[in-house]
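> Sharing a sequence plus its predicted fold:
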Amino acid sequence: MNMFIPLSVPNLKGNELKYVSEAIESEWVSTGGEFINKFEKSIADYLGVKSAVACQSGTAGLHLALRVLGVGENDEVIVPTLTFIAAVNPVTYMGANPVFMDCDDSLCMDMEKVKMFCETSCEFVNGNLVNKITGRKVKAILIVHVFGNMANLEVAIDIAQKYNLKVIEDATEALGTYYTEGKYNGKYAGTIGDMGIYSFNGNKIITTGGGGMLVSNDINLLDKAKYLSTQAKDDAVNFIHNDIGYNYRMTNLQAAVGLAQLEQLETFIEIKKRNFHLYKDQIADIMGLTLLNFNTDIRPNYWFYSLYIKAEEYGHNKQELIELLSKNNIQTRPIWGLIHLQKPYQICQTFKIEKALLYSDNILNIPCSSNLSTSDVLRVVTILKKGQKGRD
């Protein structure tokens, strides 16, 4: 039996054990300790932002961002339908309403359709963008940088400035991705909007086991987020709380792992880049399969690889290929079920969703860990070739 090739697992071969041991020896294992401060500063320095706030998850970070940016009950937030549901659930935590947008060929939100929605379905009244169908105020655009690609922030920021909208960047999949040309040349995903959020879940490019980070160049926003993430303590000695807070702070043990992971981030990106191009070269001659490219105006982090399947040419559809690879001990996954089709969100407004339907039906994510070997990649490709029409 061939060894199992997982989809995406951590690479823990750096200083993780050393730093965690130091944290344990210090006896600071919970939500206080120097590793949290060091991790926050190291992330901020890497990204070139003023500061950062560590939290328990990317989802918690999104919740905090929406709250400190003033999104409230009965407001609306423009969101993508092609993403993991955790990107949208925090909108409902706030009592707000998502409006679902299509993706473009980058798999990220189609900003031209966002622009069209604002121009045709809304009106700008007294400094507020108002949805003509619902009568509700649109307060923010929540943008997800899908699989390490990067959405069109130039258009997004122009829209936001024109209509007085907040921009929240869900960069949970895009730590290390940055623009290489254009107005925001050199700027990292997550650092251009009002607030950016990262995730350190076990399958992300770096991990803390579970955890997240908020970044911004607005210190006041980050101070409020940190205050809320630690149960809104106004007087920690006498237990005075003047607001409703959350238990959202990252632990020192998690931060110790994260600091060691961050030291290896650029190495991980280089490995993932190498494997992406190896896959791409090997898959190029398989009829019916295409490995989707990343945008040409960015340095991506190559987090996830997206295999587009034309079943009529290849000979197997997405589900059949998942099963074929699984039988050969290779883990894959389909892209997410579109959120506007999920039971809790079927009543929500959508706008011209077309490409997301096509990509959702035909994309498969293939193994992409930063510890994936060349032989692993070639073994995956061998099975893909065996599955081609006429070669079963």
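Arrived safely.

> make it CA atoms for all contacts and neighbour counts henceforth
OK.

> now that we're looking at Q56, how far away is G148 from it?
Q56 is 21 Å from G148, where distance means Cα to Cα, to the nearest Å.

> for K204, same thing?
Between K204 and G148 the distance, using Cα to Cα, works out to 10 Å.

> what residues are shared contacts of the two?
Residues touching both K204 and G148 (Cα atoms under 8 Å, 6 or more residues apart in numbering) are 173, 303.

> Mind checking which of these two has more residues around it?
Between K204 and G148, G148 has the larger neighbour count (other Cα atoms under 10 Å), namely 28 against 24.

> next up, a second structure to put side by side with the first:
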Amino acid sequence: MKFFLSPPHMSGKELDYIKEVFESNYIAPLGEFVNRFEESIKAYTKTPNALALNSATAALHLALRVAGVKQNDTVLASSCTFIASVAPIKYLGAKPIFIDCDESLNLDVNLLKLALKTSPKKPKALILTHLYGNASKIDEILQICKENDLILIEDAAEALGSFYKGKALGTFGEFGVYSFNGNKIITTSGGGMLISPDKTKLEKARFYSTQARENCLHYEHLDYGYNYRLSNVLGAIGVAQMEVLEERVLKKRQIYEWYVEFLGDELSFVPELDDERANRWLSVAFLGLDKNELFAYEKKDFCVQKKIALDPKISRLIEDLKNLGIESRPLWKAMHMQKVFEGESAYLNGNSELFFSKGICLPSATAMSKDDVKEISTLILKSLRA
């Protein structure tokens, strides 16, 4: 049997809803199911405004533009993340300032303060990633943003179904973003959602997402926009997936606990924050991680990069699992380590490099049983002990 990292898991209702779409012939962008999908996100997250889009990357792009980010502006961003979290900064001709992570894999609050204190130009916004569905220290970060007049954009692409103090991740900032890519906790095959408490800003994003067409009989344009809306077909899939979201979250959390049970003596795991309910989108583990190595850089060296490579034991484990039909992968390689962002500003403490070196993302499919996780864990231990 082959085990994938995080494959789609259909509820069984998707085809019924897609059939309704085809019967209505509203298969192009917009339609009843796009509206229903937005309403389901609003109901689940308790956000007042939602905009269904063709990707979370598009949602971040729109959020930045509506936030007023322009060419040569600076935008703070989590460095330990996937490139789609920060690429939209470049779309607008702005410059990223990368912030390293703390022990939770998420943005380091002290480095954020340092960046705001020492950056030669006042940053316009912060893109905060909740990595692998785990909450950032959002209370502190939100306060810092308020004190510094900094627009907070939550990259909750991996964190739908995660809550902090009973509040959905993605709903703390001026904008929040979710992803429905094929590997996410629920999927529309491809898609995203932009949310905001500010109706005016959300409607501006909606305007841009449909080519910035003015409200005229003909096609009139006073500004430029994008073709970013979600199709009604994919909206139908999203409606069906939202009906099982909570089941998927509970199963992801169970899978994580099973890995801790079977591998906790050999590998280490990232605990939740107090008052957090993480969706555990991917179960992430570490081999030989010495917590004394965290925060390795002295303050005077906060812009130094060690360029740590992937641990050979992790490389071998990933290859061994691949040969057995089991998909796994390293953690995200931080953005400040990527050639494409060479020369960009970064405030570092060494953590994301260390986590990349020692970490592995384990198969987290919600269709797996406890016996499946035990089998995978047994093979992991066999590889590590070989």
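Perfect, I can see it now. All figures in this text were calculated on a predicted structure; none of them were measured in a lab.

> can you tell me which helix or strand the counterpart of E112 of the first structure in the second structure belongs to?
Applying TM-score structural alignment, one finds that E112 of the first structure aligns to N110 in the second structure. Secondary structure assigned from DSSP states H and E places N110 of the second structure in helix 109-118.

> Name the next helix or strand following that helix along the chain.
Taking DSSP H and E, what comes next after helix 109-118 of the second structure is strand 125-129.

> what's that following strand aligned against in the first structure?
Per TM-score structural alignment, the counterpart of strand 125-129 of the second structure in the first structure is residues 140-144.

> likewise stretch 55-64 of the second structure?
Stretch 55-64 of the second structure lines up with residues 57-66 of the first structure when matched by TM-score structural alignment.

> now swap in stretch 254-265 of the second structure and tell me
Across the first structure, the stretch matching stretch 254-265 of the second structure (TM-score structural alignment) is residues 274-285.

> For that stretch, buried residues please.
Within stretch 274-285 of the first structure, the residues that qualify as buried by neighbour count (16 or more other Cα atoms under 10 Å) are 275-276, 279-280, 282-283.

> So the residue sitting furthest away from the middle of the first structure, which state does it fall into?
Among the C-alpha atoms of the first structure, the one farthest from their average position, using Cα atoms, centre = their mean, is that of N238, at 38.7 Å. Reducing the assignment to helix, strand or coil with DSSP: H, G, I helix; E, B strand; the rest coil, the entry for N238 of the first structure is coil.

> And it, what's its match in the second structure?
When the structures are aligned by TM-score structural alignment, the residue of the second structure matched to N238 of the first structure is H218.

> how far away is the alignment partner in the first structure of N323 of the second structure from F304 of the first structure?
Aligned by TM-score structural alignment, N323 of the second structure pairs with K327 of the first structure. For K327 of the first structure, the distance to F304 of the first structure under the criterion Cα to Cα works out to 22 Å.

> Please identify which of the buried residues of stretch 274-285 of the first structure is nearest to H63 of the first structure.
For those, the closest approach to H63 of the first structure (Cα to Cα) belongs to F276, at 32.8 Å.

> Please name every helix or strand in contact with the regular element (helix or strand) spanning the closest one.
Secondary structure assignment for F276 of the first structure, by DSSP H and E: helix 265-283. Contact analysis of helix 265-283 of the first structure by 3 or more Cα pairs under 8 Å, 6 or more residues apart in numbering; DSSP states H and E lists strand 289-291, helix 374-386 as its packing neighbours.

> hang on, the earlier thing: burial count for the match of E112 of the first structure?
15.

> which parts of stretch 24-31 of the first structure are buried?
Buried positions in stretch 24-31 of the first structure, judged by neighbour count with 16+ other Cα under 10 Å: 28-29, 31.

> got the buried residues for stretch 245-254 of the first structure?
Applying a neighbour-count criterion of 16+ other Cα under 10 Å, one finds 245-246, 248-254 buried in stretch 245-254 of the first structure.

> Now do the strands in the stretch 251-392 of the first structure.
For the stretch 251-392 of the first structure, the strands defined by DSSP state E, counting those that start in this stretch cover 289-291, 298-299, 305-309, 333-334, 350-351, 363-366.

> The stretch 101-250 of the first structure too?
Counting by DSSP E, counting those that start in this stretch, one finds strands in the stretch 101-250 of the first structure at the ranges 122-125, 128-131, 137-144, 166-170, 178-179, 195-199, 212-216.

> closest to P80 of the first structure out of those strands?
Proximity of the strands of the stretch 101-250 of the first structure to P80 of the first structure was assessed by Cα to Cα; the nearest stretch is strand 137-144, lying at 7.1 Å.

> Excluding chain neighbours, give the residue nearest to A52 of the first structure in space.
V215 (4.4 Å; Cα to Cα, 6 or more residues apart in numbering).

> Contact partners for whatever residue of the second structure lines up with the one you found?
Mapped onto the second structure by TM-score structural alignment, V215 of the first structure lines up with I195. Taking Cα under 8 Å, 6+ apart, we find I195 of the second structure in contact with 47-51, 170-171, 175-177, 202.

> Among those, which one lies nearest to K146 of the second structure?
Of all these, the one with the least separation from K146 of the second structure (Cα to Cα) is F175, at 14.1 Å.

> re the thing from before, looking at K327 and F304 of the first structure, which is more packed in?
Just comparing K327 of the first structure and F304: by other Cα under 10 Å the higher neighbour count belongs to F304, 24 against 10.

> ok, the more buried one - contacts?
When the contact criterion is Cα under 8 Å, 6+ apart, the partners of F304 of the first structure are 147-148, 365-366, 368.

> Quick check: the two most widely separated of those?
Pairwise across the contacts of F304 of the first structure, and taking Cα to Cα, the largest span is found between G148 and I366, at 14.5 Å.

> Can you add mean neighbour count and distance to P80 of the first structure and give the helices and strands packed on helix 265-283 of the first structure back as JSON lines?
Listed next are these as JSON lines, based on neighbours: other Cα atoms under 10 Å; distance: least, Cα to Cα, whole Å:
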{"stretch": "strand 289-291", "mean neighbour count": "20", "distance to P80 of the first structure": "22"}
{"stretch": "helix 374-386", "mean neighbour count": "16", "distance to P80 of the first structure": "30"}
